[in-house]
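> predicted model and sequence follow; I will ask about them next.
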Amino acid sequence: MYKNCLKRVIDFLLSLIGIVVLSPVLLVLAIIIKVTSPGPVLFKQERMGKDNVRFKIFKFRSMRIDTPKDVPTHMLSNPDQYITSVGKFMRKTSLDELPQLFNILKGDMAVIGPRPSLPNQYDLNELRDKNGASSIKPGLTGLAQISGRDELEIDVKAALDGEYVKKMSFLFDCKCFLGTITSVLKHDGVVEGGTGEMHKEEEA
């Protein structure tokens, strides 16, 4: 009942309320981005959705327009050179993700779920297919995001995504939502250009 009906109703209401309440913040960020960096305010990119149906994700543009397209940040040789001054702050505070409220309102995404991957992230997508994580809508945040985010290796992220599918419930979504607020305030797991950083630190 929750997975097939109530979750979508809650996602719709939360995204609608979020857009209305945060509209002044969205407007201010849009103006700052436009004034401080040449290029569009929004960044649109193809991502993998439910059942591997692709959709266009919305983000506030945090990188220069000459950044290589469709390349995960951790695969760039020096990601910092492409991130704008405002973009660095937005990525650290996750403010660049706010336009995804429109993706949720539209129905492409959920508030809680696996983070939408790029089509060329073959290793992650294959693991998600195996553990059932690709059978649900991707989320604005999820279990992996409150468990380490950029510090986690690909197989660990995929395992957490699969674990979320098994545990999905209203109370578990509430836990992930509250955990996200804490993680954002503490900037936990944000490593520009890094993936698997937690494992690297353990080996050091």
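Happy to help now that I have it. Quick caveat: nothing in here was measured; it's all calculated off a predicted structure.

> C-alpha only now, for contacts and for neighbours.
Fine.

> so in this protein, which helix runs the longest?
Counting residues, the longest helix found in the chain (DSSP state H) is helix 170-186.

> the protein: strands as residue ranges?
42-48, 54-60, 110-112, 139-141 (DSSP state E).

> which of those strands sits most buried?
Most buried of the strands of the chain by mean neighbour count (mean count of other CA atoms under 10 Å) is strand 110-112; its value is a mean of 26.

> helices or strands next to that one in the packing?
helix 7-21, strand 139-141, helix 170-186 (3 or more CA pairs under 8 Å, 6 or more residues apart in numbering; DSSP states H and E).

> pick the most deeply packed of these.
Comparing the helices and strands packed on strand 110-112 by mean neighbour count (mean count of other CA under 10 Å), strand 139-141 comes out on top with a mean of 22.

> what helices and strands are in contact with that one?
Against strand 139-141 (3+ CA pairs under 8 Å, 6+ apart) you get strand 110-112, helix 170-186.

> kindly recompute the last result at 7 Å.
In terms of contacts (3 or more CA pairs under 7 Å, 6 or more residues apart in numbering; DSSP states H and E), strand 139-141 is packed against strand 110-112.

> show me the contact partners of the strand it packs on.
Here strand 110-112 makes contact (CA atoms under 7 Å, 6 or more residues apart in numbering) with 11, 104, 137-142, 173.

> stretch 26-40 now?
Applying CA under 7 Å, 6+ apart, the external contacts of stretch 26-40 come out as 41, 65.

> what's the answer for stretch 136-150, then?
For stretch 136-150, contacts defined as CA under 7 Å, 6+ apart pick out 49-51, 100, 108-116, 157, 160-161, 164, 176, 179-180, 183, 188-191, 194-196.

> just how off-centre is it within its chain?
7 Å (CA atoms, centre = their mean, to the nearest Å).

> all helices of this structure, in order?
For the chain, applying DSSP H gives helices covering 7-21, 23-36, 85-93, 100-106, 122-131, 154-167, 170-186, 197-203.

> the longest helix of the chain vs helix 85-93, what angle?
If you take axes from the mean of the first three to the mean of the last three CA atoms, to 10 degrees, helix 170-186 sits at 140 degrees to helix 85-93.

> what helices or strands is helix 170-186 leaning on?
Contact here means 3+ CA pairs under 7 Å, 6+ apart; on that basis helix 170-186 packs against no helix or strand.

> go with 8 Å
Using 3+ CA pairs under 8 Å, 6+ apart, the elements in contact with helix 170-186 are strand 110-112, strand 139-141.

> another structure for you, compare them:
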Amino acid sequence: MFDVALVLAGAAVASQIRFDYLAQSGFYWALVMFAAAFALAIFPAFGVYESWRGRSKLALAGQVSLAWLIVQGSALVLMYSLHRSDFVSRLWFSYWTAVTGGLLISYRLITHAVLARARGAGMNLHQVAIVGSGSQCDAIIRRIESAPTTGFRAAAVYNTSPQKSPVTSTGVPVFDTVDALADYIRTNDVHELWLMLSLAEEPLICSLVGEFRDDLVNIRFMPDVRSLALFEGSGVIDLLGVPAINLVASPLSANSMLKKEIFDRLFAAAALICLAPLLVAIAIAVKLSSRGPVFFRQKRKGADGRVFTIYKFRSMRLHTEEKGTVRQATRNDPRVTKVGAFLRRTSLDELPQFFNVLRGDMSVVGPRPHALEHDDLYQKVVAGYIHRYRIKPGITGWAQINGFRGETDRIEKMERRVEHDLYYLGHWSFALDMRIIGATIVAGLVHRNAY
């Protein structure tokens, strides 16, 4: 309910800034109450009310921002649907959106900082006992120690392979029997038991769960599927009410895909509106540069291998190619026009792909799609190549801002590009997308490999 108070407070502050008084017509406050109620309904879907323990502040701010913008977008739709847009000051609405968004984010960041400081000082901590091989226990202890503000502290370790893999972390007691571990957990107020075990160690898992069945200890199973999973940190999903671990599947959850989809459509629409004069100017320049259409069209693969038509500004003179082959552009390629060379060097030829994003064929950020002929070639020789299409291809991507763009004249170049694409899929976050977009705008438009 504190969020409702912040929404109301933001509206009051906006009224004071815009009109110098708080009292407004009934429709204003009806709109505010709609937004407050809708926020309570939609915020849980974006994870706004999930536990903050262990979450990054940037990701938290991003989730709140996106959820609040969707609420305000819905309020705008309601306003126009009821033909009441003339009754509400646009400047007041903008102030309200900005002030309330700032309040919602600031409240959470301040609370996050206070809790982090308390946890760093040793308060509000959850003691954790860890079960696994020595290397696994050492790895999770390092994670806990590197993030003290998450509120976890390693209290005990049960090493399942003391001869093969001893625990090297110091300061944490190590046990070699379940009974000794259980006694320590019960006498030292340990709140959490994390099982870093493989699927083959079911008897030990059942033994530990049975041991603490009558104790108020949170038992978390973190299965070791590193040898099987395609992506690091493959998550657990719900299938027909049954938990399932993604071994070879898209690492993005349905909720994450929905957030990405909404952001893509809004960003693409805004980009096309803002860049409309530039798009018209480029279209005229392309038309005057050489004979042929303004747009270059080509079939590419999208999510799940679905074929779509990609759009670019034409940068080459009209030419014919042998059936079944697509020759990549090379440095000083005679097929490229002077205007086309500039467009390719600055990546401005890619701008029409915002239409692809708006249509749902592509994403703003994702693995770059290749010609179908190149797909047929590389998926046979580059490990993991086909898994790039677990999500929608993007206008820009992690590989591109790290220098892996342009001609792939050696197989090693494509392998490095695919490595970066799979890293992006395995580590996707809204914050990472923002980082890639920012890097593309600031430093990624001009690159020595673009020709």
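Arrived safely, thanks for sending. Everything quoted here is computed from the prediction, not taken from an experiment.

> a markdown table for the helices and strands packed on strand 110-112 of the first structure, including distance to residue 70 of the first structure?
Shown next, in a markdown table, are those (distance: least, CA to CA, whole Å):
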| stretch | distance to residue 70 of the first structure |
| --- | --- |
| helix 7-21 | 26 |
| strand 139-141 | 19 |
| helix 170-186 | 25 |
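
> to residue 72 of the first structure, which of the ones you listed lies closest?
The closest of these to residue 72 of the first structure is strand 139-141. By CA to CA, the value is 17.1 Å.

> and stretch 156-171 of the first structure, what's buried?
By neighbour count on 16 or more other CA atoms under 10 Å, the buried set for stretch 156-171 of the first structure is 156-165, 168.

> what span of the second structure is that stretch aligned with?
Mapped onto the second structure using TM-score structural alignment, stretch 156-171 of the first structure covers residues 416-431.

> how far does that stretch sit from the chain's center?
The answer for stretch 416-431 of the second structure is 10 Å, by CA atoms, centre = their mean.

> and if you look at stretch 4-12 of the first structure?
With CA atoms, centre = their mean, you get 19 Å for stretch 4-12 of the first structure.

> matching residues in the second structure for it?
Taking TM-score structural alignment, stretch 4-12 of the first structure hits residues 257-265 over in the second structure.

> other residues contacting the matching stretch?
Defining contact as CA atoms under 8 Å, 6 or more residues apart in numbering, one finds that stretch 257-265 of the second structure is touched by 46, 66, 357-358, 360, 363-364, 430.

> pick the one among those residues closest to residue 386 of the second structure.
Closest approach between the contacts of stretch 257-265 of the second structure and residue 386 of the second structure, by CA to CA: residue 363, at 17.4 Å.

> which one in the first structure is aligned with the closest one?
In the first structure, residue 363 of the second structure lands on residue 110 (TM-score structural alignment).

> repeat that for residue 15 of the second structure.
Aligned against the first structure by TM-score structural alignment, residue 15 of the second structure finds no counterpart at all.

> what helix or strand is residue 15 of the second structure on?
According to DSSP states H and E, residue 15 of the second structure maps onto helix 2-19.

> what's that helix packed up against?
In terms of contacts (3+ CA pairs under 8 Å, 6+ apart), helix 2-19 of the second structure is packed against helix 26-42, helix 90-120.

> could I get those helices as CSV with mean neighbour count and distance to residue 175 of the second structure?
Formatted as CSV, these follow (neighbours: other CA atoms under 10 Å; distance: least, CA to CA, whole Å):
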stretch, mean neighbour count, distance to residue 175 of the second structure
helix 26-42, 16, 46
helix 90-120, 17, 26
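
> okay if I get those as CSV plus distance to residue 290 of the second structure?
Putting these into CSV (distance: least, CA to CA, whole Å) gives the following:
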stretch, distance to residue 290 of the second structure
helix 26-42, 51
helix 90-120, 45
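
> tell me which of those sits nearest to residue 254 of the second structure.
Among those, helix 26-42 comes nearest to residue 254 of the second structure, with 15.3 Å by CA to CA.

> from residue 370 of the second structure, how far out is residue 376 of the second structure?
For residue 376 of the second structure, the distance to residue 370 of the second structure equals 10 Å [CA to CA, to the nearest Å].

> those two - which one has more neighbours?
With neighbours defined as other CA atoms under 10 Å, residue 376 of the second structure and residue 370 compare such that residue 370 has more, 16 against 12.

> tell me who's in contact with that one.
Residues near residue 370 of the second structure by CA under 8 Å, 6+ apart: 300-301.

> over to the one 5 residues further on?
Shown here is residue 375 of the second structure, whose contacts under the criterion CA under 8 Å, 6+ apart are residue 386.

> tell me which element it is part of?
Residue 375 of the second structure belongs to helix 372-381 when elements are defined using DSSP H and E.

> for the helices and strands packed on helix 170-186 of the first structure, which one sits closest to residue 96 of the first structure?
strand 139-141 (11.2 Å).

> and the furthest pair within the contacts of strand 110-112 of the first structure?
104 and 173 (15.0 Å).

> can you count the residues close to residue 4 of the first structure?
Residue 4 of the first structure: 8 surrounding residues under other CA under 10 Å.

> for residue 50 of the first structure, see how far away it is.
Residue 4 of the first structure is 13 Å from residue 50 of the first structure, where distance means CA to CA.

> over to residue 172 of the first structure?
20 Å.

> aligned partner of residue 4 of the second structure in the first structure?
When the first structure is aligned by TM-score structural alignment, residue 4 of the second structure is left unaligned.
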